[in-house]
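Undergrad: fold the following for me, if possible:
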Amino acid sequence: MKRKHHRKRLRSALFAPVRSLVVSHISSHPKRSVISITAGLILVWLVVSKSLPYALATSAPDTALALNPNNPVALVAKAEDIREQLLVLTGGAGSGESQGDTASKGDTIAHLPEAEDAGIQQPGSERDALRRKIGRLAVRALANDPLNAKAYRLLAETTDDPDLVRILMREAVKRSRHETVAQFWLLNDSAYQKDFGSALDHADILLRTRPDLSPYVFAYLTAIAEDPAGFSLVVQELAEGPGWRPAFFVALPRSAKQTDTPLKLMTALRGSARPIVSSEIAPYLNALIAKNLIDAAYNAWLQFLPKDELDTLGLLTHANFERDPSGLAFDWQIGRGVNAISEFVPVGPEGERALHVAFGTGRVKFPEVRQTVLLPPGRYRLEGKLRGWITAIRGLRWQLTCASGSRRVLGETDMLIGRSQQWRVFALEADVPQTEECRGQILRFFHDSRSASEELISGEAWVAGLRLERIPDPSAVMQ
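TA: Okay, here's the model as predicted:
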């Protein structure tokens, strides 16, 4: 009775100005106005009972339902509001979280924990009442809009029969690929049932429609890849080159439980139409190096090296800068700089190439050039040549450090500074110890500045002809 009285009061308030205008108009034009006023009243009624409820449905569902109790958008919006209350009540979501936020955690009201588990004094009563309200609103919405995807999902979440929940969730995603909660529920259900083909379909849709959920979806993809029954399906999906593939390989080393999972996937893609590329290999190598698994990283890198490079591989990769940097750890890497460049350029008619560095005026951030190397314990000598001119408080250096731990400095050149039109030789010698933190090493070319004032540098220079060799142990030679 109260709800009906509220609707009458609302309609009376909305029609009061119209009623006053109509009476005034009829009194002054009694014969000519009957048809136009009747048409106007019909239009006003249509606006108030049809268009206005849709306009108010999402922002004020109660008002919209007072105007039209069968408006499906308002019914769904009201159900969503109650759903949020239910999730907060049972600890499924914090206040202010959106539907997408709760979906990212897999929160659904289909099988919420009993209220007593969440610390509520009256077990289940309030929870069940809210679920029933949501279910009734969803049924009413479907009666007025059979194609409403959200209504199917809400009804599924208030259903206790797992098989019926699955049917309703599928009906929801049939009607909208953007029904995130249903897609995520079906992804989880398919993965649990080991229906990996369906799970990958739902994962692909989520990654295309809700990329912000990719960390959660990638965790499912990784788990499927680590199951022998799902591995080939993941490879097949990746071989098609989906737009989310690069991001997947970035996340893969963190989400994989088995260290060699990324390597297995990358190796399986090697013969596909879209083989693995350097930017997809790099995150895996970097993750292994960060864990001080230098040997494993080096062996993985070797598997993707072309045969002609394998045949000529030395202690230093591309010592003559003959190939552009691949960006991989055991090849040259060039960092980002400010007001300075580092690049590989030709320097002679014989095809000789060099590392070229150049600086603007003022303070710079030098784009450091580095390469991770794997040197057995022993003594080594790095030699190269440089020409050009460098004006600075402190110059450039080549330096060899341990790859892990405190990055202990093993050896470095004198500062490369001043002017030289002819090539001049520079060198460093270093002893590589047999310690855990020095299982791998980093060779770096950098600006040896220690403060902001020392970042002032100008000029340009070329470096060529690097050679890294092991120095024989004199005692071993004597024996």
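Undergrad: only C-alpha atoms for contact and neighbour calcs from this point on.
TA: OK.
Undergrad: what count of nearby residues applies to the closest residue to residue 255 other than its chain neighbours?
TA: Nearest non-adjacent residue to residue 255, counting by CA to CA, 6 or more residues apart in numbering: residue 219, 5.9 Å away. Number of residues near residue 219 (other CA atoms under 10 Å) recorded here: 17.
Undergrad: does residue 219 sit in a helix, a strand or a coil?
TA: With DSSP: H, G, I helix; E, B strand; the rest coil as the basis, the three-state label of residue 219 is helix.
Undergrad: what segments of this protein are strands?
TA: 333-334, 340-346, 353-359, 369-373, 378-392, 396-402, 409-412, 418-432, 441-447, 457-471 (DSSP state E).
Undergrad: possible to save the ones you listed as JSON lines with mean neighbour count and distance to residue 84?
TA: Below are the strands of the chain laid out as JSON lines (neighbours: other CA atoms under 10 Å; distance: least, CA to CA, whole Å):
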{"stretch": "strand 333-334", "mean neighbour count": "19", "distance to residue 84": "49"}
{"stretch": "strand 340-346", "mean neighbour count": "18", "distance to residue 84": "53"}
{"stretch": "strand 353-359", "mean neighbour count": "21", "distance to residue 84": "57"}
{"stretch": "strand 369-373", "mean neighbour count": "22", "distance to residue 84": "52"}
{"stretch": "strand 378-392", "mean neighbour count": "18", "distance to residue 84": "62"}
{"stretch": "strand 396-402", "mean neighbour count": "22", "distance to residue 84": "53"}
{"stretch": "strand 409-412", "mean neighbour count": "19", "distance to residue 84": "57"}
{"stretch": "strand 418-432", "mean neighbour count": "15", "distance to residue 84": "61"}
{"stretch": "strand 441-447", "mean neighbour count": "21", "distance to residue 84": "53"}
{"stretch": "strand 457-471", "mean neighbour count": "19", "distance to residue 84": "59"}
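Undergrad: please give the structure of this sequence too, so both can be compared:
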Amino acid sequence: MTVEEGRYIPGSVVRAAMLGAALVLGWMSVRVAVQDSVRDADPQLAAQFWPADGASLAALARQRVAAASGDIDDTTRALYRSALVRDPLLADPLALAGVDAAVKGDLRRAERLMMAARDRDPRAPLARFWLLDHFVRTGHYAAALDEVGPAIHLRPEAITAIMTVLTAIAATPDGQKALTVELATRPFWRTAFFQTAANTTSPDVLLALLAPSSSAANSAATGDEQRAVFVAMVNAGDGARAYRAWQQLLPTNYRERAHGIYDGNFGRWPGAKPFNWILAQDEIGSTRMVTAGDLPQATALNVRYFGSTTGVLAEQYVYARSGTYQLRLVARRRTNGATGGRLNMEVRCANGAVIATLPLDPLNTQLRALSTPVTVAPGCEMLRVRLVGTPGEMFSEIEAQVTGVELVPSG
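TA: Below you'll find the model as predicted:
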């Protein structure tokens, strides 16, 4: 080698060696790029690049396992073993060895291999889903639940199937215990679980699993969970119990206010639906709770009914013992133009017919008090109080404010 003007000048032999190294590095870069691009789409093609890397051999082995519905023959076994020799740090060959052990009935060895594969690559789907299934089958529910979040992140489309499995776990005492602990940590899939479990799980189990959420009862996710559970209980004829459970999950200073219609002045009180107001924002119209400083109640429901289609603008489930009541409210129009539709506040059995209708008509810009009698028959104690818009002969929009809604015993 020589030094010229302070620069290193390699000799001819060194230059030839450096050129050869550059060519080798270039070929390796091209080979890895090509293999990475075709490995999942065509592992057979990827494996043909010489020398075939471990990941390509493992991908080809995975393809053969999938085509054979989980069976592993000698060729596949040779592929995953060769892959592990080429790249000892790969996770997939270990996972395939785990499948091989499981097929042979050696579940302990299969579990160890799958856990090793998972530890090498936490994003290895085969290891994650196998372990989830394995731990569920063997009753190791806490370990199974540790795999749920990563599995969903890897395959979001699998969430429905996974939630169905968790619903089955909830039906067992040990599974319920493990779920209670896991759900208390508020995993991101918690709401999806309750929405799925509400369809098939007993009210006792659902309420037990909901209980740890009471400290976070104001969160939107918790509200969605409670709503799914309570609606399922109402539909199953257990509405009174659902209502009592909902009351207990309210902040302490609101529990004594939870009798009859809740938040009748639309003051944005905390609490889950359907025992709190469900407001519409759709093609029927829009409703929102607003501050109204010129009203004695100080707050109200601002209603815009577009007048084209009959629909529910606001709704709340209410528990009331059988007997006679008065449905009361105050309302006013917010516009002076002609209107062709109509607003009605109606009361109906939760799963039955309308038992009372209070037309919000006529209305003007001055606040007007309205009322109508309501008779709640035995068997109809769970009610739905709904603000309904119905179109008239003339198509037009109605804008109004409603407040002071209450259902009070007569006499």
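Undergrad: please state their TM-score.
TA: After superposition, the two chains reach a TM-score of 0.81 (TM-score structural alignment, normalised by the length of structure 2), with 390 aligned residues with a CA RMSD of 3.6 Å.
Undergrad: need the strands of structure 1 in JSON lines (columns: distance to residue 181 of structure 1).
TA: Output for those, formatted as JSON lines (distance: least, CA to CA, whole Å):
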{"stretch": "strand 333-334", "distance to residue 181 of structure 1": "42"}
{"stretch": "strand 340-346", "distance to residue 181 of structure 1": "48"}
{"stretch": "strand 353-359", "distance to residue 181 of structure 1": "53"}
{"stretch": "strand 369-373", "distance to residue 181 of structure 1": "45"}
{"stretch": "strand 378-392", "distance to residue 181 of structure 1": "59"}
{"stretch": "strand 396-402", "distance to residue 181 of structure 1": "48"}
{"stretch": "strand 409-412", "distance to residue 181 of structure 1": "53"}
{"stretch": "strand 418-432", "distance to residue 181 of structure 1": "55"}
{"stretch": "strand 441-447", "distance to residue 181 of structure 1": "47"}
{"stretch": "strand 457-471", "distance to residue 181 of structure 1": "56"}
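Undergrad: for residue 53 of structure 1, find the nearest of the ones you listed.
TA: When these are compared by CA to CA, strand 333-334 sits nearest residue 53 of structure 1, at 59.6 Å.
Undergrad: contact partners for residue 232 of structure 2?
TA: By CA atoms under 8 Å, 6 or more residues apart in numbering, the residues touching residue 232 of structure 2 are 198-199.
Undergrad: identify the residue of structure 1 aligned to it.
TA: Counting by TM-score structural alignment, residue 232 of structure 2 corresponds to residue 287 in structure 1.
Undergrad: how much space between the residue nearest to residue 255 of structure 1 and residue 234 of structure 1?
TA: Relative to residue 234 of structure 1, residue 219 of structure 1 is positioned 13 Å away (CA to CA, to the nearest Å).
Undergrad: again with residue 368 of structure 1
TA: Computed as CA to CA, the residue 368 of structure 1 to residue 234 of structure 1 distance reads 37 Å.
Undergrad: then residue 262 of structure 1?
TA: Taking CA to CA, one finds residue 262 of structure 1 at 12 Å from residue 234 of structure 1.
Undergrad: could you do residue 456 of structure 1 as well?
TA: Residue 456 of structure 1 is 51 Å from residue 234 of structure 1, where distance means CA to CA.
Undergrad: which residues are in contact with whichever residue in structure 1 pairs up with residue 277 of structure 2?
TA: The criterion is TM-score structural alignment: under it, residue 277 of structure 2 has residue 332 as its aligned partner in structure 1. If a contact means CA under 8 Å, 6+ apart, then residue 332 of structure 1 has 317-318, 325-326, 369-371 as its contacts.
Undergrad: and stretch 232-252 of structure 2, how far apart are its ends?
TA: Termini of stretch 232-252 of structure 2 sit 25 Å apart (CA to CA).
Undergrad: now that stretch: buried residues?
TA: Within stretch 232-252 of structure 2, the residues scored as buried using 16 or more other CA atoms under 10 Å are 232-234, 239-243, 245-247, 249-251.
Undergrad: what does stretch 141-158 of structure 1 give?
TA: Buried, per 16+ other CA under 10 Å, within stretch 141-158 of structure 1: 141-142, 147-158.
Undergrad: that concludes my questions; thank you for your assistance.
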